[in-house]
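Enquirer: 3D model of this:
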Amino acid sequence: MEKAVLHPYLMFEGNCREAMEFYKGIFGGELNMMTFGQVDNSCPAAIRDHIMHASLMGGEIDFMGCDTPKPGPLAGDKIQLSLSGFDEAGLRKKFTQLSEGGTITVPMDKQVWGDIFGAFKDQYGIDWMIDVRAQ
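Expert: I've put the predicted structure just below:
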């Protein structure tokens, strides 16, 4: 049986295009986006240019996203994206890039379990954990 692939699907409140372009600048890959207006010409003008579906594939990380069609707060804080590996310099760079404009909740530092770990909420409200695995 072929292994299934899990892609995080990020939900935004009107700034999906900006966020996905930001992530593309960090992770690379091919970014494709489709607006609500491209899919349904009769959609409300307020969401016509909002992103109905975006995919960032072929870079260091693959993920998808969209703008929520309904205004109001999202039911977030249930999922965090975790980026881990052995490349300390590379992962520290990702931490710095992704946390820019956001809120660091755990600075990158050596932890009691031996790994170097940090956590933050990025400028788009997405929670991240970066873990440099102990050798």
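
Enquirer: Could you use CA atoms for every contact and neighbour count after this?
Expert: Noted.

Enquirer: Now do the contacts for Asp62.
Expert: Counting by C-alpha atoms under 8 Å, 6 or more residues apart in numbering, Asp62 makes contact with His7, Pro8, Gly29, Ser55, Leu56.

Enquirer: was I right about the first one contacting Met64?
Expert: Same thing as His7. Yes. Under the criterion of C-alpha atoms under 8 Å, His7 makes contact with Met64 at 6.7 Å.

Enquirer: So between the two, which is more surrounded?
Expert: Met64 (19 against 14; other C-alpha atoms under 10 Å).

Enquirer: For the more buried one, what is the enclosing helix or strand?
Expert: Assigned by DSSP states H and E, Met64 belongs to strand 63-67.

Enquirer: In the helix or strand that comes right after that strand, which residues are buried?
Expert: Following strand 63-67 in sequence order, the next helix or strand is strand 81-85 (DSSP H and E). By 16 or more other C-alpha atoms under 10 Å, the buried positions in strand 81-85 come out as Ser84.

Enquirer: Proceed likewise with the subsequent sequence, for comparison:
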Amino acid sequence: MSITTTTHLNFRGEARAALEFYQSVFGGDLAAITYADAHAVTAADEAQQIMWGQVASADGFRVMAYDVPAHTPYDPGTIPVFISVRGADAAQITRYWEKLADDSAIIVPLGQAAWAPLYGMLKDRFGVTWVLDVEATWPAS
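Expert: Here you go, the predicted model:
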């Protein structure tokens, strides 16, 4: 048996825009089901918001998102989650970084770090914090 874990992001009315942006960065397929599609509308102005959505690419990137309805309390908190994108190809990590960096706040510029040949952290236009790095081999302790 194998399992897969997927980061699931919560938004208030921005899930579709976020998923479209992540698809533009990582490629893959975008699936989105609105509250109207699922016959689960609780407020007419939220009918076209996302009840379930995801972007999944052939190279393994996957993220899910939904819009928290107004009747449900929602507080995104302070850095409640990081999405870590790690790979072996520095050029590919750099391409992802350059696309994610558009309209973002750079926390740690992409560059060499003591623990990785390439590492960077940013907060994107949707308030999601991303960590991108090239994996390093560490001896087992």
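
Enquirer: List the TM-score for the superposed pair.
Expert: Aligned and superposed, the two chains score 0.88 in TM-score terms (TM-score structural alignment, normalised by the length of structure 1); 134 aligned residues with a C-alpha RMSD of 1.9 Å.

Enquirer: I want to check the contacts of Asp62 of structure 1 in structure 2. Which are still in contact there?
Expert: Counting by both residues aligned by TM-score structural alignment, their matches' C-alpha atoms under 8 Å, the contacts of Asp62 of structure 1 that remain in contact in structure 2 are His7, Pro8, Ser55, Leu56.

Enquirer: Contacts only, for the last one.
Expert: The one in question is Leu56 of structure 1. Met20, Lys24, Gly29, Glu30, Leu31, Asn32, Asp62, Phe63, Met64.

Enquirer: still on that earlier bit, export the kept ones among the contacts of Asp62 of structure 1 as JSON lines, with columns for distance to Ile104 of structure 1 and secondary structure.
Expert: Shown next, in JSON lines, are the kept ones among the contacts of Asp62 of structure 1 (distance: C-alpha to C-alpha, whole Å; DSSP: H, G, I helix; E, B strand; the rest coil):
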{"residue": "His7", "distance to Ile104 of structure 1": "24", "secondary structure": "coil"}
{"residue": "Pro8", "distance to Ile104 of structure 1": "21", "secondary structure": "coil"}
{"residue": "Ser55", "distance to Ile104 of structure 1": "26", "secondary structure": "strand"}
{"residue": "Leu56", "distance to Ile104 of structure 1": "25", "secondary structure": "strand"}
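
Enquirer: could those go into JSON lines alongside distance to Ile126 of structure 1?
Expert: Putting those into JSON lines (distance: C-alpha to C-alpha, whole Å) gives the following:
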{"residue": "His7", "distance to Ile126 of structure 1": "15"}
{"residue": "Pro8", "distance to Ile126 of structure 1": "11"}
{"residue": "Ser55", "distance to Ile126 of structure 1": "16"}
{"residue": "Leu56", "distance to Ile126 of structure 1": "16"}
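
Enquirer: Show me which of the residues you listed is closest to Ala119 of structure 1.
Expert: For these, the closest approach to Ala119 of structure 1 (C-alpha to C-alpha) belongs to Pro8, at 17.4 Å.

Enquirer: so the residue in structure 1 sticking out farthest from the centre, which of the three states?
Expert: Using C-alpha atoms, centre = their mean, the residue of structure 1 lying farthest from its centre is Ser42. It sits 29.7 Å away. The three-state label given to Ser42 of structure 1 by DSSP: H, G, I helix; E, B strand; the rest coil is coil.

Enquirer: show me what contacts the spatially most central residue of structure 2?
Expert: In structure 2, the centroid-proximal residue (C-alpha atoms, centre = their mean) is Val63; its distance is 5.5 Å. Taking C-alpha under 8 Å, 6+ apart, we find Val63 of structure 2 in contact with Thr6, Thr7, His8, Leu9, Gln54, Val55, Ala56.

Enquirer: Thanks a lot, catch you later.
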